[in-house]
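Visitor: What would the 3D arrangement of this be:
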Amino acid sequence: MADAPVRTAREHYHHGSLREAMIAAAEEVLAERGLGGFTLRECARRAGVSPAAPAHHFGNLTGLLTAIATLGFDDLATAMEAAVAAAQAERRSRLAAIARAYVETALANPGRFRVVFGQREMDRQDPAFRAAATRAFSILVREVRLSRGLAPPSSQQEKPAPEVLAPDLPEVLLAWSAVHGFATLLIDGALDFLAANGSRETLLEAHAARLFALLASALSAGEGLAKTAARD
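Guide: Next up is the predicted model:
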């Protein structure tokens, strides 16, 4: 594969934002080469700057990946909150709405999504990263609890402590695993054989409503099973 043409610094960040230019260049590399072909040097080359220039904003490759993952969590949280508002106004299932928003966000920017949940090193103690990740996770926990007829957590400013989350953990894991797994299968093309025209968006459109309704129903049923088990 021929290298993409180098854009000059003026072309890439004429508004003076090297940080934004580097993130844009990084996402081009991710879209074309994936995480396996992702290097800071290539990102800098595409941004039209020297390999040393990005150190001012990101420090190293870990810093750049952390910034992209933070944007990814922000994307997910923003999309899920918008879905909740729309579902509430239309009296639809909020949990099904955030599930679909999660998958649609992943499909819209698969490179960014892979960074969020990839195995490459990132700074998980970075304050912006932690805040974005906590926001997204807290929305999931809140909507799982509400789908079971339970009150939402008292605070969403911090990730629920393990002992607080423990009673809800099976349901949270079920919801997250089902939605994340579906998104990953779509992105990886593993379900392309099920789409008559090969369109992942068409496959999502055809089956998302029932799939996520089944998920919401399973969580509601699980609450009854849990109460029965507690009585026994």
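Visitor: going forward, measure contacts and count neighbours with C-alpha atoms only.
Guide: Noted.
Visitor: Who are the packing partners of the helix or strand hosting Ser217?
Guide: Ser217 is part of helix 200-231 when elements are defined by DSSP states H and E. When contacts are defined as 3 or more Cα pairs under 8 Å, 6 or more residues apart in numbering; DSSP states H and E, helix 200-231 packs onto helix 94-108, helix 127-147, helix 169-188.
Visitor: Now with 7 Å, please.
Guide: When contacts are defined as 3 or more Cα pairs under 7 Å, 6 or more residues apart in numbering; DSSP states H and E, helix 200-231 packs onto helix 94-108, helix 169-188.
Visitor: Let me know which of those helices is tucked in deepest.
Guide: Comparing the helices and strands packed on helix 200-231 by mean neighbour count (mean count of other Cα atoms under 10 Å), helix 94-108 comes out on top with a mean of 23.
Visitor: want to put them side by side, so please do this one too:
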Amino acid sequence: MTETEWLTNADSNQFEDFLRGTVSYRKLRLFAVACFRPFSHLCTDVRSQNALRTSEEYADGMVELYALISAHLYATDVLDNVPAPASDTYHYAVDAAYFAVQLARPSLLFRDGEVDIDPIDVFRLTDGISYLSGHAKNNFGIDATFDKAVLQKGIAIEKERQCRLLRDIFCNPFRPVAIEPEWSTSTVVSLAEGIYAEKAFDRLPILADALQDAGCDNENILSHCRGEGPHVRGC
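Guide: I've put the predicted structure just below:
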């Protein structure tokens, strides 16, 4: 893959081979969660919602493996009886419950003694999520008139969104950034930690100003913080 392809590809599946073995499992898991989050409202059971939250927390080292396994098992129980939402979206509630299970599923891959998600699983999940998005363009209605062109357009839009998320989380591997120690002032660290913990990514331009005050002159970092995003955990 070239840098131009990295910056312009609109199909997240095209990144799979390039990323395999070169990026952290943490970021892969956070990427998968970020892709599904716009559809998390379709999870009508708290166990499914907890699975999504626990997967993200496990990626960031906030919970141990047993918590992830527990969340996965509880979310799996939901599949036997998915609560129907108030609107005509039951079929998609089932899909959402399934995705919640998969997002909290520990993999059998081991790395440095830790169990984590399989990169192949990530891109299978995001591919499935793109189809969920495509069907959303058909108004989520079970009895709605199916339009293949609308489905395909919805899939393409979702895949392009996933690519933007992917570039936010993994940055540009062709232009690696080195963080100078002197930039990590108490103000910068406090702002960064607060933004991440609270998912307050709208405050990133403030972080960019603080970094600049600390002597950061790396335009890639500053423009990323001041850019429109999207910005998600793992950014």
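Visitor: Any idea what the TM-score comes out to?
Guide: The TM-score (TM-score structural alignment, normalised by the length of structure 1) is 0.27; 110 aligned residues with a Cα RMSD of 6.1 Å.
Visitor: before we move on, back to that, mind putting the helices and strands packed on helix 200-231 of structure 1 in JSON lines, distance to Met80 of structure 1 included?
Guide: Shown next, in JSON lines, are these (distance: least, Cα to Cα, whole Å):
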{"stretch": "helix 94-108", "distance to Met80 of structure 1": "5"}
{"stretch": "helix 169-188", "distance to Met80 of structure 1": "12"}
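Visitor: mind checking which of those is nearest Leu71 of structure 1?
Guide: Ranking these by proximity to Leu71 of structure 1 (Cα to Cα) places helix 94-108 first, at 11.7 Å.
Visitor: So what touches that closest one?
Guide: Contact partners of helix 94-108 of structure 1, identified using Cα atoms under 7 Å, 6 or more residues apart in numbering, comprise 76, 79-80, 83-84, 87-88, 113, 143-144, 147, 179, 183, 187, 208, 212-213, 216.
Visitor: same thing with stretch 204-224 of structure 1?
Guide: Contact partners of stretch 204-224 of structure 1, identified using Cα under 7 Å, 6+ apart, comprise 95-96, 99-100, 147-148, 171, 175.
Visitor: Going by distance to Thr228 of structure 1, which of those wins?
Guide: Arg148 (14.5 Å).
Visitor: Quick check: what element follows the longest helix belonging to structure 2 along the chain?
Guide: Identified as the longest helix of structure 2 according to DSSP state H is helix 148-170. Under the assignment DSSP H and E, the closest C-terminal helix or strand after helix 148-170 of structure 2 is helix 186-198.
Visitor: Run the angle between the helix or strand hosting Pro205 of structure 2 and helix 186-198 for me.
Guide: Using DSSP H and E, Pro205 of structure 2 sits within helix 204-213. For helix 204-213 of structure 2 against helix 186-198, the angle by axes from the mean of the first three to the mean of the last three Cα atoms, to 10 degrees is 160 degrees.
Visitor: need the strands for structure 2, in chain order.
Guide: 109-111, 114-116 (DSSP state E).
Visitor: Mean neighbour count, those strands: which tops it?
Guide: Of these, strand 114-116 is the most buried (mean count of other Cα under 10 Å), at a mean of 15.
Visitor: What is that one packed up against?
Guide: When contacts are defined as 3+ Cα pairs under 7 Å, 6+ apart, strand 114-116 of structure 2 packs onto strand 109-111.
Visitor: before we move on, back to that, other residues contacting the helix holding Pro205 of structure 2?
Guide: The contact list for helix 204-213 of structure 2 (Cα under 7 Å, 6+ apart) reads 183, 187-188, 191-192, 222, 225-226.
Visitor: Restricted to buried residues, select those in PyMOL.
Guide: This is the PyMOL syntax for the buried subset of the contacts of helix 204-213 of structure 2, where burial follows 16 or more other Cα atoms under 10 Å:
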select buried, resi 183+188+191+192+222+225+226
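Visitor: Identify, from the contacts of helix 204-213 of structure 2, the entry nearest to Arg111 of structure 2.
Guide: Using Cα to Cα, the contacts of helix 204-213 of structure 2 come closest to Arg111 of structure 2 at Ala192, 27.7 Å.
Visitor: contacting residues for the closest one?
Guide: Residues in contact with Ala192 of structure 2 (Cα under 7 Å, 6+ apart) are Leu207.
Visitor: Same check on Ala133 of structure 1?
Guide: Taking Cα under 7 Å, 6+ apart, we find Ala133 of structure 1 in contact with Phe73.
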